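Participant: build me a model from this:
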Amino acid sequence: MAKVSNRFWFMLHGWVSLPIWLLFCFICLTGTIAVLSHEITWLTNPASRALNPDNLAAKPVSELMTIVEQAHPTAAVTGAMTFEPYLVNAIMLTDVDKPYAIAYVNQYTGEIQQINEGMTFIGFMRSLHSWLLFPWHGSYSVGYYLVCSMALFMLASLVTGLIVYKRFWRSFFAPKLRINQGKKTLLADLHKLSGVWSIWFIAIMSLTGLWYLVQAIFWHADIDIEPHAPLIAVEQLPFSPKGDTSSPIASVSFTQALTLAQTRFPDFQPSYVMKPEHHRDMYHLSGGGDYIFYDQNVYNLSINPWTGEVASASSPDTMTAMQTIMHLADPLHYGTLGGIWTKMIWFIFGLILSGMSITGFMMWGLRHVRAFKAQESDDLGAQILGEAR
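Facilitator: Got it, this is the predicted structure:
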């Protein structure tokens, strides 16, 4: 009975892991590259580097946006993104000949180093990994569901693998890698050793992947985990004198809005900020703070550009349980907890996880090829024996 049970778990482990190995391996590889997409951009694109030979202090985002507005008088600056200190700030804009563009501005020197009108490498890798570049239909993408569903198979592979591999903890203290006993033995040892040492990583990827699946279902059902800021009441809008066709200017500048955000949260560091898209819209400011395990959008504020009122504000102290999970998922999934060092760890284990899918498929292939050859040999022997009779 024990042997039958073990065989069942082994077969289940194989079937939930190996038939989808190609898609799973692709998702693992694109995610592994996405982890270091910022650093790869720095290496391959000199215009993305925020060099600071004179050790200057970083200029505020509002000043960088003003620099772009002065350099491109016909452009409308819509927002900005900040990244690691060694990468430039990205100022988003639209112009008469540019429906959407990003200005790479050195936050130390104020120099506009490049105008990018296409998809960035960072955005491409995140999109390829997250939804395989499948189109979005309203609030859902089949590709996003497909990627997130891999978490179920990953979790099933982890559980069944631990059941099949008896006393797996021995690999922590006495790792075994037999390189002189044939391909099958070597592949099995590599697969088991990689799996045991990656238990923590597979568990994190599975749990964060399951969260992304839950999040996708919420999006599809039009359920907001974080509520949208309300529109500004019409009564609060300034009315132009009769005959005046000029657009009214907001009473609160973007610089003042940033000051209000930093007054509300003293450790606020802007990461993604947007100007109002229309007269009833608000300044939307997202930023990080002194929180290791949260993402860089842990603070969110919506500020009325006409009155300076903070219409909505959220922080870890006011988040619901689901909002907290949402802001913890990305740092755990992409390894941004401790900067470049944790990114490197996630990158290495991402390669190991990708390799596990390959070794698993090779083991599955060898087993089935041998079984096919054995069956073919038995059939041939039976045919010869029948003819002899």
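Participant: going forward, measure contacts between C-alpha atoms and count neighbours the same way
Facilitator: Noted.
Participant: pull out the buried residues from the one helix or strand residue 68 maps to.
Facilitator: Per DSSP states H and E, residue 68 falls inside helix 61-71. Within helix 61-71, the residues that qualify as buried are 61, 62, 64, 65, 67, 68, 69, counting by 16 or more other CA atoms under 10 Å.
Participant: with stretch 3-22 instead?
Facilitator: Of the residues in stretch 3-22, 6, 9, 10, 12, 13, 14, 16, 17, 18, 21 count as buried by neighbour count, 16+ other CA under 10 Å.
Participant: mind putting those into JSON lines with secondary structure?
Facilitator: Formatted as JSON lines, these follow (DSSP: H, G, I helix; E, B strand; the rest coil):
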{"residue": "6", "secondary structure": "helix"}
{"residue": "9", "secondary structure": "helix"}
{"residue": "10", "secondary structure": "helix"}
{"residue": "12", "secondary structure": "helix"}
{"residue": "13", "secondary structure": "helix"}
{"residue": "14", "secondary structure": "helix"}
{"residue": "16", "secondary structure": "helix"}
{"residue": "17", "secondary structure": "helix"}
{"residue": "18", "secondary structure": "coil"}
{"residue": "21", "secondary structure": "helix"}
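Participant: count of residues packed around the residue nearest to residue 197 when sequence neighbours are not counted?
Facilitator: Distances taken as CA to CA, 6 or more residues apart in numbering place residue 172 nearest to residue 197, at 7.2 Å, with adjacent residues excluded. The number of residues packed near residue 172 is 11, by other CA atoms under 10 Å.
Participant: what helix or strand is residue 172 on?
Facilitator: Applying DSSP H and E, one finds residue 172 within helix 170-173.
Participant: now residue 146
Facilitator: Residue 146 is part of helix 142-164, with elements assigned from DSSP H and E.
Participant: rewinding a little: show the subsequent helix or strand relative to the helix holding residue 68.
Facilitator: Following helix 61-71 toward the C-terminus (DSSP H and E): strand 76-81.
Participant: rewinding a little: which one of the buried residues of stretch 3-22 is nearest residue 343?
Facilitator: Proximity of the buried residues of stretch 3-22 to residue 343 was ranked by CA to CA; the top entry is residue 21 with 24.3 Å.
Participant: isn't that closest one right up against residue 361?
Facilitator: Yes. Using CA atoms under 8 Å, residue 21 is in contact with residue 361, at 6.7 Å.
Participant: and the top helix by length along the chain, what does it pack onto?
Facilitator: For the chain, the longest helix by residue count, based on DSSP state H, is helix 340-388. Counting contacts by 3 or more CA pairs under 8 Å, 6 or more residues apart in numbering; DSSP states H and E, helix 340-388 is packed against helix 2-17, helix 21-35, helix 183-197.
Participant: for the first one, packing partners?
Facilitator: When you say that, I think you mean helix 2-17. Using 3+ CA pairs under 8 Å, 6+ apart: helix 2-17 touches helix 142-164, helix 340-388.
Participant: second chain to compare with the first, below:
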Amino acid sequence: MQWPSKKQWLAWHTFIGVLSGMMLFIICWSGTFATVSHELDWLTNPAWRSDASSISHQQLVDAYRQVQNVMPEVEIRQIETANSAGYAISVMIKPPHKAPEYVLVDPQTMSINGSYSALTIARFFRDFHMVLFNPLGIGKYLVCVFALLLLTSIVTGLLFYKRWWQKFWALPTGNSARAKWSSWHRWLGVWSLWFSLLIGVTGSWYLFEQSRFNFFDGLFSYTDSVQGAERPLPQLTANNTSISPAQLADAISMAEQAIPELTIHQISLNRGGYLFIAGQTSALLVRHRANKVYIDPTTMQLSYHQTADELSPYWRWSNMADPLHFGSFGGLYSKLIWFVFGLALSVMAFSGTWMYVKRLAAKASSSRVISLRFAVYLSWLCLAAALVIAGMHIMALGKGPDGWHWPPMALGSALFLLGWSGITIIGCVVGGRVLLSSSQ
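Facilitator: Got it, this is the predicted structure:
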């Protein structure tokens, strides 16, 4: 069997670019903003801000007590802190006859900065990027398939671009628009190679993980108190969403004794009946729930605790995928690096498609023009469906006893999301029309 020629590798790279470019742009564009979405919440909503340089475990108890005192009628479900300093404590509540909301408590003054719907910028971009707001239940599969196409595009690109490792310092040049775009595309591709591989590998892992969960073993965790754990904890029936601040303080003390180095970032008051505490230790590159404690609220006894270092290689990697994919492991600095390279990947997705469309038009390749049209129309359909379903979710969050309303949200956050959505729609429509017209 003869090894494919450089021309054949280029043809395959071209075809993958034509097929996936527009949709890959939408996915990368939304993922780029997902990396800094918590920071965007902080920028657009003053209630998220605090002068506190750190948050102690006692302040978590004090915030819980404050919300209980000020809002005795609500059900407190969860307490969360950000990974970085300067953020308020977020307390998730469920008011009577209303959708869940977030109460933001300043850890320094213990004053309540405000209450807002569960629609945050972070939640919007995470749902958009990872599942396209889950249209018809296939959103995650649709997104993750493009991770495989991204990896295939990387491999075929490297195989036709000879001596690519010598091109890092070759600045982009070109006499024509197409030549300049081609030069920039290759230059960005070389510098973004590590990032593209990381996104492709972790995205493909999500596809495997979701497929394994849905079609094979139904497992999403090593140990948990809800369905889907390899080692399930017995579910409890206790209603512990109204525990006293003193009980919460005792539970935190038990967590500190079980895992002395634990920095708490999440407390759930009813996870399968347990009081659930999770956070970070010295273990690198893991999400919060890799280090966790379960406490029976009825007996106030420790039921289970786990650190990331105790996990098998499989489950350790499972808990590493998110920090690597979103760049959250190093705080703002790593997130900004992910943001910049995410923009580069978005530019490459569109510029690569545009260049190859020009080449297809010159060669009058009708079959690939049909593929391009299919890809553009599919991307438009997916974007429209995602935004329509997002609108339905938003309205549901504002539903109350007197009807439907826009959910409580900071004006700056709402304007940002509306502006980003508008720019994305216009960009995709105009970009798609440019591609379609260039192919004729």
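Participant: for the residue nearest the centre of the second structure, give me its contacts.
Facilitator: Nearest to the geometric centre of the second structure sits residue 126, at 3.8 Å (CA atoms, centre = their mean). The contact partners of residue 126 of the second structure, by CA atoms under 8 Å, 6 or more residues apart in numbering, come to 31, 34.
Participant: so where does it fall, helix or strand?
Facilitator: Using DSSP H and E, residue 126 of the second structure sits within helix 121-131.
Participant: check residue 312 of the first structure too.
Facilitator: strand 310-314.
Participant: just the strands in the stretch 151-300 of the second structure please.
Facilitator: 221-224, 229-232, 263-271, 274-280, 291-296 (DSSP state E, counting those that start in this stretch).
Participant: mean neighbour count, those strands: which tops it?
Facilitator: strand 274-280 (a mean of 26; mean count of other CA atoms under 10 Å).
Participant: which stretch of the first structure lines up against it?
Facilitator: Using TM-score structural alignment, strand 274-280 of the second structure lines up with residues 282-288 of the first structure.
Participant: pretty sure residue 102 of the first structure sits in a strand.
Facilitator: Yes. Residue 102 of the first structure forms part of a strand when assessed by three-state DSSP.
Participant: that one pairs with which position in the second structure?
Facilitator: Residue 102 of the first structure maps onto residue 102 in the second structure, by TM-score structural alignment.
Participant: so how far is residue 344 of the second structure from that match?
Facilitator: From residue 102 of the second structure over to residue 344 of the second structure the distance is 34 Å, taken as CA to CA, to the nearest Å.
Participant: so which of the two has more stuff around it?
Facilitator: Comparing residue 102 of the second structure with residue 344 by other CA under 10 Å, the one with more neighbours is residue 102, at 24 against 21.
Participant: these two touch, right, the more buried one and residue 90?
Facilitator: Yes. Contact criterion CA under 8 Å: residue 102 of the second structure and residue 90 qualify, at 6.2 Å.
Participant: if I look at the equivalent of residue 155 of the first structure over in the second structure, how far off is residue 210 of the second structure?
Facilitator: Counting by TM-score structural alignment, residue 155 of the first structure corresponds to residue 151 in the second structure. Note on residue 151 of the second structure: its distance to residue 210 of the second structure, by CA to CA, is 18 Å.
Participant: next: residue 37 of the second structure.
Facilitator: To residue 210 of the second structure, residue 37 of the second structure is 24 Å away according to CA to CA.
Participant: and residue 12 of the second structure, what does it touch?
Facilitator: Contacts of residue 12 of the second structure (CA under 8 Å, 6+ apart): residue 156.
Participant: so who does residue 182 of the second structure touch?
Facilitator: Shown in contact with residue 182 of the second structure (CA under 8 Å, 6+ apart): 351, 352, 355.
Participant: what number of residues lie near the first one?
Facilitator: Taking other CA under 10 Å as the neighbour definition, residue 351 of the second structure ends up with a count of 21.
Participant: counterpart of it in the first structure?
Facilitator: So residue 351 of the second structure corresponds to residue 359, using TM-score structural alignment.
Participant: these two touch, right, that match and residue 187?
Facilitator: Yes. The pair residue 359 of the first structure and residue 187 qualifies as a contact (CA under 8 Å) at a distance of 6.0 Å.
Participant: and the helices and strands packed on helix 340-388 of the first structure as a markdown table, adding distance to residue 293 of the first structure?
Facilitator: Listed next are these as a markdown table, based on distance: least, CA to CA, whole Å:
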| stretch | distance to residue 293 of the first structure |
| --- | --- |
| helix 2-17 | 30 |
| helix 21-35 | 16 |
| helix 183-197 | 23 |
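Participant: of all the ones you listed, which one comes closest to residue 329 of the first structure?
Facilitator: Shortest distance between residue 329 of the first structure and these, using CA to CA, is found for helix 21-35: 13.8 Å.
Participant: so what touches the helix or strand that that closest one is followed by?
Facilitator: Downstream of helix 21-35 of the first structure, the first helix or strand assigned by DSSP H and E is helix 37-44. Residues from elsewhere that reach helix 37-44 of the first structure (CA under 8 Å, 6+ apart): 48, 49, 86, 87, 121, 122, 125.
Participant: does residue 196 of the first structure touch residue 170 like I think?
Facilitator: No. Taking contacts as CA under 8 Å, residue 196 of the first structure lies outside contact range of residue 170: 9.2 Å.
Participant: higher neighbour count, these two?
Facilitator: residue 196 (21 against 12).
Participant: got the contact list for the counterpart of the more buried one in the second structure?
Facilitator: In the second structure, the residue equivalent to residue 196 of the first structure is residue 190, according to TM-score structural alignment. Contacts for residue 190 of the second structure (CA under 8 Å, 6+ apart) come out as 164, 165, 167, 168.
Participant: what about residue 190 of the second structure, distance to residue 47 of the second structure?
Facilitator: 41 Å.
Participant: one more: residue 232 of the second structure?
Facilitator: Residue 232 of the second structure is 38 Å from residue 47 of the second structure, by CA to CA.
Participant: same question for residue 299 of the second structure.
Facilitator: From residue 299 of the second structure to residue 47 of the second structure the distance is 37 Å (CA to CA).
Participant: can you check residue 29 of the second structure too?
Facilitator: Counting by CA to CA - residue 29 of the second structure and residue 47 of the second structure are separated by 27 Å.
Participant: list the contacts of the helix holding residue 172 of the first structure.
Facilitator: 193, 196, 197.
Participant: switch to 10 Å and redo it
Facilitator: 176, 177, 189, 192, 193, 194, 195, 196, 197 (CA atoms under 10 Å, 6 or more residues apart in numbering).
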